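**Student:** any chance you could fold what I've pasted below:
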Amino acid sequence: MKNNWQFFILIESLLFVYLIFQIFSTIPLMIAFVAGLVMSIWSLKNKFTKGYNNSFFLVLGGLLVVFVLLSTSSIWLMLIFAIFFFSISGSQLFTNMKNKNFSNAPWKRKSLVVVETSSTTEKNGKRMKRPWIGNERIGNAIYEWDDINFSIFAGDTIIDLGNTLLPKDESFVVIRKGFGKTRILVPVGVGVMIEHSAIRGKISFEGDSYTLKNETVKMYSDQYEESIRKIKIITNVLIGDIEVIEV
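**Tutor:** Okay, the predicted model is just below:
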């Protein structure tokens, strides 16, 4: 992880140097950038002076600086690389899960939970809004099962099926994702079928691991046909890994 951050800082630093070069090698951009900085600094130094001129020059100077930055290709490259990096390697969600010692992992700890039953909720017309970017864990608490189907641009996802009761026959988990990792925790005894498609990524399932390069793979758990409860996992990602763990 430390090497990843060093690589990120190195690339961003090089892009920052390229940004400075772009600004000061173009006369109009250089004049606008320097003028914006001068107006902003002057306004901040005189912010306690009465009147509206200071606020006006502060806003004008800030707009000039932002306009110059957005006019360069290097600032967009910095933003794109930062989004890509944090989507793939910057998340802390999976850091603790990658320790060599899994003895304290949440799915290793067993406890007796008394479930308070209630009438089923209405599912017809049910709407759920999910963020486009961000990490998410589904199944922190006991919940009533409903098929999972969502899309996300970037972020890591954990789905814990151990806190729900899967119905007999088939259930579905469908995930469409741009960038990020996915981990699905499945109770012992549930038959699993996983169909994973990725431009670049790795799939780990029942001790097997494959690296995909613009490929699709379909895998079945042992005793899938004989299982009373089955879960079908269908995922499509641009870049990202998926891991299915039996708990």
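
**Student:** alpha carbons only for contacts and neighbour counts from here, please
**Tutor:** Fine.

**Student:** which element is the residue nearest to residue 8 when sequence neighbours are not counted on?
**Tutor:** In this structure, residue 8 finds its nearest non-sequential neighbour in residue 85, 7.3 Å apart by CA to CA, 6 or more residues apart in numbering. Assigned by DSSP states H and E, residue 85 falls within helix 73-88.

**Student:** which helices and strands does the lengthiest strand in the chain pack with?
**Tutor:** The single longest strand within the chain, with elements called by DSSP state E, is strand 191-205. Counting contacts by 3 or more CA pairs under 8 Å, 6 or more residues apart in numbering; DSSP states H and E, strand 191-205 packs against strand 208-220, strand 229-239, strand 242-246.

**Student:** most neighbours per residue, which of those?
**Tutor:** Most buried of the helices and strands packed on strand 191-205, by mean neighbour count (mean count of other CA atoms under 10 Å): strand 229-239, with a mean of 20.

**Student:** export the helices and strands packed on strand 191-205 to CSV and append columns for distance to residue 76.
**Tutor:** Shown next, in CSV, are the helices and strands packed on strand 191-205 (distance: least, CA to CA, whole Å):
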stretch, distance to residue 76
strand 208-220, 26
strand 229-239, 20
strand 242-246, 29
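
**Student:** for the comparison step, fold the sequence that follows:
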Amino acid sequence: MRRWQLFLGIEFALLLWLGFQIITNPMALATILIGFLFLFLGMHWHRLRTFSVTFGGVLMVLGIFINPAIWLILLVAGIFLMMVLTKPKAGFSVWNHKQYVAPVTEAPGKKAGRRTIRSWARRQTIAPSYDWDDINMVVPAGDTIIDLGDTFLPKGDSVIMVRKGFGKTRVLVPVGVGVAVEHATFYGRLHFEDSDSMLHSQSVTAYSQDYDDAPRRIHIITNVVVGDLEVLAV
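**Tutor:** Sure thing, here's the model as predicted:
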């Protein structure tokens, strides 16, 4: 409820700012007044009704959208809408079907070039070979779970890179694996090493306590517009 109140308060303040910009901008004010005049004539003048209403509507839209405040209003509304839709407890969430990525080890094979196609619109299961294929994912929106619990990582450094628009990302890492996290987001939370950090147009780099001494290390790099990142030991 507080988030709704905050959102409505911000939008109301931005609407007042939009009104101030329109009044103090002669071009915007004149365009809107002329557009309103054509709309008024179109509703009372039957001969050129279609032209007058269309032309008047276009002028009013132009008069409003030449002000920076309207773009900020739409941006805030879009960010808030995505925050609501990506909350797990939202009953109308569009992200109920989570993307689950579970790498599975296989017997060693010959290294050779290969082409891998990964869908953006459905669940995926990535099965790399024993010597591991670094994960590089691009996800427009939705929740993603990357489970490394049954994966035997090779010695040295491995990489998981996730670029996402909106949604939560959870990475399950086996105990004993050193973890380095680089998380950048416009708005979101980072849960790592039993601590939470809220980020607002920020990026953060963090390391697990055993990172320097661990024989196997995973480097998690995420770039998210709006969404949380959780890194859990299993």
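
**Student:** TM-score for the pair, please.
**Tutor:** Overlay of the two chains. TM-score (TM-score structural alignment, normalised by the length of structure 2): 0.62; 209 aligned residues with a CA RMSD of 4.7 Å.

**Student:** of all the helices and strands packed on strand 191-205 of structure 1, which lies closest to residue 21 of structure 1?
**Tutor:** Closest approach to residue 21 of structure 1 among those (CA to CA): strand 229-239, 32.0 Å.

**Student:** which strands or helices does that closest one pack on?
**Tutor:** Judged by 3+ CA pairs under 8 Å, 6+ apart, the packing partners of strand 229-239 of structure 1 are strand 169-179, strand 191-205.

**Student:** swap the cut-off to 10 Å and go again
**Tutor:** If you count contacts as 3 or more CA pairs under 10 Å, 6 or more residues apart in numbering; DSSP states H and E, strand 229-239 of structure 1 packs onto helix 73-88, strand 148-154, strand 169-179, strand 182-186, strand 191-205, strand 208-220.

**Student:** now do the shortest one against strand 169-179, angle only.
**Tutor:** Meaning strand 182-186 of structure 1. Strand 182-186 of structure 1 and strand 169-179 are oriented at 160 degrees to each other (axes from the mean of the first three to the mean of the last three CA atoms, to 10 degrees).

**Student:** what's the average distance of strand 182-186 of structure 1 to structure 2?
**Tutor:** Its matched residues in structure 2 lie on average 2.7 Å from strand 182-186 of structure 1 after superposition (mean CA distance after the TM-score superposition for structure 1).

**Student:** where's residue 72 of structure 2 relative to residue 120 of structure 2, distance?
**Tutor:** Counting by CA to CA, to the nearest Å, the gap between residue 72 of structure 2 and residue 120 of structure 2 amounts to 29 Å.

**Student:** same question for residue 11 of structure 2.
**Tutor:** Residue 11 of structure 2 is 33 Å from residue 120 of structure 2, by CA to CA.

**Student:** and these two? Which one has more around it.
**Tutor:** Counted by other CA atoms under 10 Å, residue 11 of structure 2 and residue 120 do not tie: residue 11 has more neighbours, with 17 against 14.

**Student:** contacting residues for the residue nearest to residue 8 of structure 1?
**Tutor:** Contact analysis of residue 85 of structure 1 by CA atoms under 10 Å, 6 or more residues apart in numbering lists 4-5, 7-8, 79, 91, 179.

**Student:** and these, which are buried?
**Tutor:** 8, 91, 179 (16 or more other CA atoms under 10 Å).

**Student:** the first one contacts residue 88, doesn't it?
**Tutor:** No: counting by CA atoms under 10 Å, residue 88 is not a contact partner of residue 8 of structure 1; they are 11.7 Å apart.

**Student:** want to throw the helices and strands packed on strand 229-239 of structure 1 into TSV with distance to residue 44 of structure 1?
**Tutor:** Below are those laid out as TSV (distance: least, CA to CA, whole Å):
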stretch	distance to residue 44 of structure 1
helix 73-88	25
strand 148-154	38
strand 169-179	41
strand 182-186	47
strand 191-205	48
strand 208-220	53
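
**Student:** closest one to residue 33 of structure 1 among those?
**Tutor:** Of all those, it is helix 73-88 that lies closest to residue 33 of structure 1, at 14.1 Å by CA to CA.

**Student:** now do that closest one: distance to the chain's middle.
**Tutor:** 14 Å (CA atoms, centre = their mean, to the nearest Å).

**Student:** let me know the outermost residue of structure 2.
**Tutor:** Most distant from the centre of structure 2: residue 47, at 49.2 Å, with distances by CA atoms, centre = their mean.

**Student:** for residue 85 of structure 2, see how far away that residue is.
**Tutor:** 47 Å.

**Student:** need the contact list for residue 44 of structure 2.
**Tutor:** residue 38.
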